[in-house]
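>>> Got a sequence here, can you model it:
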Amino acid sequence: MGYVIRPVRADEWQQAKEIRLAALQDPVAPVAFLETYEQGLGQSDDFYRERALGASEDGEGRVRQFIAEAPDGSWAGTATVLIERPDDEVRFGEAAVVHQAHVVGVFVRPEARGGGVADALFRAALEWAWSLGEPRIERARLYVHENNPRASAFYRRIGFAPTGTTVPMPGDPTARELEYAVARP
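Predicted structure coming up:
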């Protein structure tokens, strides 16, 4: 594979911004992300600085962004994990009933797809979530648009299963996001 999978560093906000904007330009972005390219482009550099800091090892510890770094230093992919607690404000989907990880912002550049990058990002993300101390993370979840069969197939292949919970897609109440989850091993 040749990639190093690691957490984003606080000072890498420009690379984090670039890969986010690349993700938002991907052809499946309208069913994969809750933000448009124009919205992402409109965010300030301070927004991206704070986002990178919060998702780094120097951050608050409830968010971690993982990246796949090529030998030349370029980033081939990313995945972010949010830690959710039952008493948290709901950001998306249904409220957590247990302490859980919520995987968001998954993206692998087209030229790196099919080579194990997404698998490695998920391994790192889940290992981090399972390694956290009290409160113990009981499960990981994510949401996938009903019209994103490629992502659904990948999530099933790596052990996530549909829970039966669905939520309307923000901005399009006729479309559904499907919750997938995996229990802590």
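
>>> going forward, measure contacts and count neighbours with C-alpha atoms only.
OK.

>>> center of this structure, which residue is that?
Among the residues of the chain, residue 104 comes closest to the average C-alpha position under CA atoms, centre = their mean, at 2.4 Å.

>>> what packs against the longest helix seen in the chain?
Once the chain is assigned using DSSP state H, the helix that runs over the most residues is helix 117-131. Counting contacts by 3 or more CA pairs under 8 Å, 6 or more residues apart in numbering; DSSP states H and E, helix 117-131 packs against strand 4-7, strand 63-69, strand 75-84, strand 100-108.

>>> what's the angle from the third one to helix 117-131?
I take that to be strand 75-84. With axes from the mean of the first three to the mean of the last three CA atoms, to 10 degrees defining the directions, strand 75-84 sits at 30 degrees from helix 117-131.

>>> tell me the most buried of the helices and strands packed on helix 117-131?
strand 63-69 (a mean of 25; mean count of other CA atoms under 10 Å).

>>> Measure how the longest strand that the chain contains sits relative to helix 117-131, angle-wise.
With secondary structure taken from DSSP state E, the chain has its longest strand at strand 172-183. Regarding strand 172-183 and helix 117-131, their directions subtend 70 degrees when assessed with the same axes, to 10 degrees.

>>> Please provide the structure for the following sequence as well, for comparison with the first:
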Amino acid sequence: MNHVIRAVRPDEWAKAKDIRLSSLQDPAAPVAFLETYEEALAQPDAFWQEWATGASRRHGTRAGQFIAEAPDGTWSGTVTLLIEEAGDMDFLGATSERAQGHLVGVFVRPEQRGTGLLGALVDAALDWAWSLEEPRLARVRLHVDERNPRAQAAYRKLGFVPTGKSLPLEGNRSVAPGRELELVINRP
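Purely as a prediction, here's the structure:
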């Protein structure tokens, strides 16, 4: 692997937008993401500028986006870690029982899958999560559609384990409603 894994910088909003749009065009997108390509494309540049600033580790404390940058400067993958305080309502409508991280927006370009990039990106996000002093996180969770066995297997390989909890998914989806399975990894 010849990629640099690092946090997104505030001035990289156009690249953050580009990789998000690419992820939403992936064949697995309907069961991997809650947003559609059309919804993301409709967002104004100000949205992406605000996102990149908030997700940069220098400016953000509630989110961190990590990217895999190839030697030519292209981004081959990304993950975002959201920080949830106890009592926060997450984007799926559930209330957090504890302070925890929530891994979202996971994407590796098809030609880079199986190269170790996913593990490197998740490791960077977890390193950041475990380094936080306030809130001190005991675990990081993620949700994966029950109809996405490839993603389930990849997360399990990285050490995430099912909690037995699942949430029904409805709303703005281009596929029939399903269930999101919760997987977690605990602080070492």
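
>>> and the residue nearest to the centre of the first structure, what is it in contact with?
79, 80, 81, 82, 142, 143 (CA atoms under 8 Å, 6 or more residues apart in numbering).

>>> now swap in residue 176 of the second structure and tell me
In this structure, residue 176 of the second structure makes contact with residue 170, judged by CA under 8 Å, 6+ apart.

>>> how close does it get to residue 29 of the second structure?
With the distance defined as CA to CA, to the nearest Å, residue 176 of the second structure ends up 13 Å from residue 29 of the second structure.

>>> what does residue 20 of the second structure give?
Counting by CA to CA, the separation of residue 20 of the second structure from residue 29 of the second structure is 11 Å.

>>> try residue 149 of the second structure
In this structure, residue 149 of the second structure lies at 13 Å from residue 29 of the second structure, with CA to CA as the measure.

>>> Likewise for residue 147 of the second structure?
Counting by CA to CA, the separation of residue 147 of the second structure from residue 29 of the second structure is 11 Å.

>>> between those two, who's got more neighbours?
residue 29 (19 against 15; other CA atoms under 10 Å).

>>> returning to what we had before: ok, which of the helices and strands packed on helix 117-131 of the first structure comes nearest residue 160 of the first structure?
Nearest to residue 160 of the first structure among these is strand 100-108 (11.2 Å), distances taken as CA to CA.

>>> hmm, back to that, could the helices and strands packed on helix 117-131 of the first structure go into JSON lines alongside distance to residue 53 of the first structure?
Shown next, in JSON lines, are those (distance: least, CA to CA, whole Å):
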{"stretch": "strand 4-7", "distance to residue 53 of the first structure": "11"}
{"stretch": "strand 63-69", "distance to residue 53 of the first structure": "10"}
{"stretch": "strand 75-84", "distance to residue 53 of the first structure": "13"}
{"stretch": "strand 100-108", "distance to residue 53 of the first structure": "16"}
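
>>> out of those strands, which comes closest to residue 35 of the first structure?
Distance to residue 35 of the first structure, taken as CA to CA, is lowest for strand 100-108 among these, at 10.2 Å.

>>> separation between the residue located most distally from the centre of the second structure and residue 108 of the second structure?
The outermost residue of the second structure, judged against the average C-alpha position, is residue 72 (23.5 Å), by CA atoms, centre = their mean. Relative to residue 108 of the second structure, residue 72 of the second structure is positioned 16 Å away (criterion: CA to CA).
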